[in-house]
Every structure is written in C-alpha cells, then in structure tokens.
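Colleague: Here is a sequence together with a model predicted from it:
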Amino acid sequence: MADEDPAQLHLHRIEPARNMRRFYALALQPTLFGGASVMRNWGRIGTNGQSMMETFDQPEEATATLGRLERTKRRRGYRDAKAPARS
C-alpha cells in the first residue's frame, strides 16, 4: 500500500495504445460502532468515477478486504499513482 498513509491507496493504469487511463482508489474509514468501511472509487482519469462502500463489523475484516483488492488490481496492471509535480 501507499507509504504515506496505510489506510489510503491510489492506483492508476495507463495504456495509450488501448486508450486506457483508469484510476482505482481505496480507503479505510472507521465506523461509529467500532467497525470499519472500505471505500472504493474507480473510473477514467479526469472523471469522478463510481463509488462503493462496504462496511465490516471487525476492522481486521476491512483491512483484509483492502489488501485483497489491492493485490487483485496490481495483478491486473494497476500501479501507484505518481503525485503531480508542484512548482
């Protein structure tokens, strides 16, 4: 996962030959009742994309799901998104 915050991950997959510019973002959010939610956002770079939230009673279940999703996306060619250079 990302080095700066283990609860957030932003991946992208860019293949110009296939006109493919996709992003996939994952985040863990605690719930008010001691559980955790996995927040997913995906779509074409430059759009808001789609979102989905999955809530778990145990934070460990959410962490395991986030790890599984990350591994799946990385196997499909997604890589860490580079932060834009600031001037």
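Modeller: Thanks, I have the structure now. Numbering: from 1, shown residues only.
Colleague: From here on, just use CA atoms for contacts and neighbour counts.
Modeller: Noted.
Colleague: Pull the residues that contact the host helix or strand of Arg68.
Modeller: Taking DSSP states H and E as the definition, Arg68 sits inside helix 59-75. By C-alpha atoms under 8 Å, 6 or more residues apart in numbering, the surrounding residues in contact with helix 59-75 are Met1, Leu26, Ala27, Leu28, Pro30, Gly34, Gly35, Ala36, Ser37, Val38, Thr55, Phe56.
Colleague: Can you add neighbour count and distance to Thr47 and give the residues you listed back as TSV?
Modeller: Shown next, in TSV, are the contacts of helix 59-75 (neighbours: other C-alpha atoms under 10 Å; distance: C-alpha to C-alpha, whole Å):
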residue	neighbour count	distance to Thr47
Met1	16	23
Leu26	22	16
Ala27	19	18
Leu28	21	22
Pro30	15	26
Gly34	10	33
Gly35	16	30
Ala36	21	27
Ser37	23	23
Val38	22	21
Thr55	17	25
Phe56	17	28
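Colleague: next up, a second structure to put side by side with the first:
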Amino acid sequence: MSKKDQQPRHLRRIDPEQNMRRFYVLMVQPTLFGGASVVRTWGRIGTAGQTMMETFDQQDAANTAFILLERRKRRRGYQDV
C-alpha cells in the first residue's frame, strides 16, 4: 500500500428516506510483534459506535482485508466524508 492508502478511511452513508445516518472508519495499525491490525469503527452518526480489531501476522494480509472491507462498504453505498 502506498502512503496515501495507509490513511484511515472515513466513510458515511446517509439516506433520509430510511432514516439512515451511519459512519464507518477503517484503519491499519502496526502491532508490537511485526504484524498489523485492521481496526474498524461503525455506528450511527453522532454516537461513539462500536469497534472491532482483527490482527494479522503479515502486513500484506492486513492490507488485503482493509481493501476488501472498503470495497464491500462502497458497494453498499458508503462514500468518503
């Protein structure tokens, strides 16, 4: 991943017809043991939301998971903030 790709992704999905105002944040963080973690936070805009961390032994595996999660959210209608 390039330096730009390592930046956290702040996405949101707003649909007034469904009373939907959601956010989704994705980031990759290094671990102390040479691996990497994909950290994702999601919820309704205006709340703290929920957080999940998934740890990988290799940086490449974390980058792949990051890309797949971002694609999945964009297919569902999430856009950059």
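Modeller: It's in. Note that this is a predicted model, so its numbers are computed, not measured.
Colleague: Report the separation between the residue nearest in space to the middle of structure 2 and Glu17 of structure 2.
Modeller: By C-alpha atoms, centre = their mean, structure 2 has its centre lying nearest to Leu26, at 1.9 Å. From Leu26 of structure 2 across to Glu17 of structure 2, the span is 26 Å (C-alpha to C-alpha, to the nearest Å).
Colleague: now swap in Asp80 of structure 2 and tell me
Modeller: Asp80 of structure 2 is 20 Å from Glu17 of structure 2, by C-alpha to C-alpha.
Colleague: Also Tyr78 of structure 2?
Modeller: Note on Tyr78 of structure 2: its distance to Glu17 of structure 2, by C-alpha to C-alpha, is 16 Å.
Colleague: now do Glu70 of structure 2
Modeller: Counting by C-alpha to C-alpha, the separation of Glu70 of structure 2 from Glu17 of structure 2 is 24 Å.
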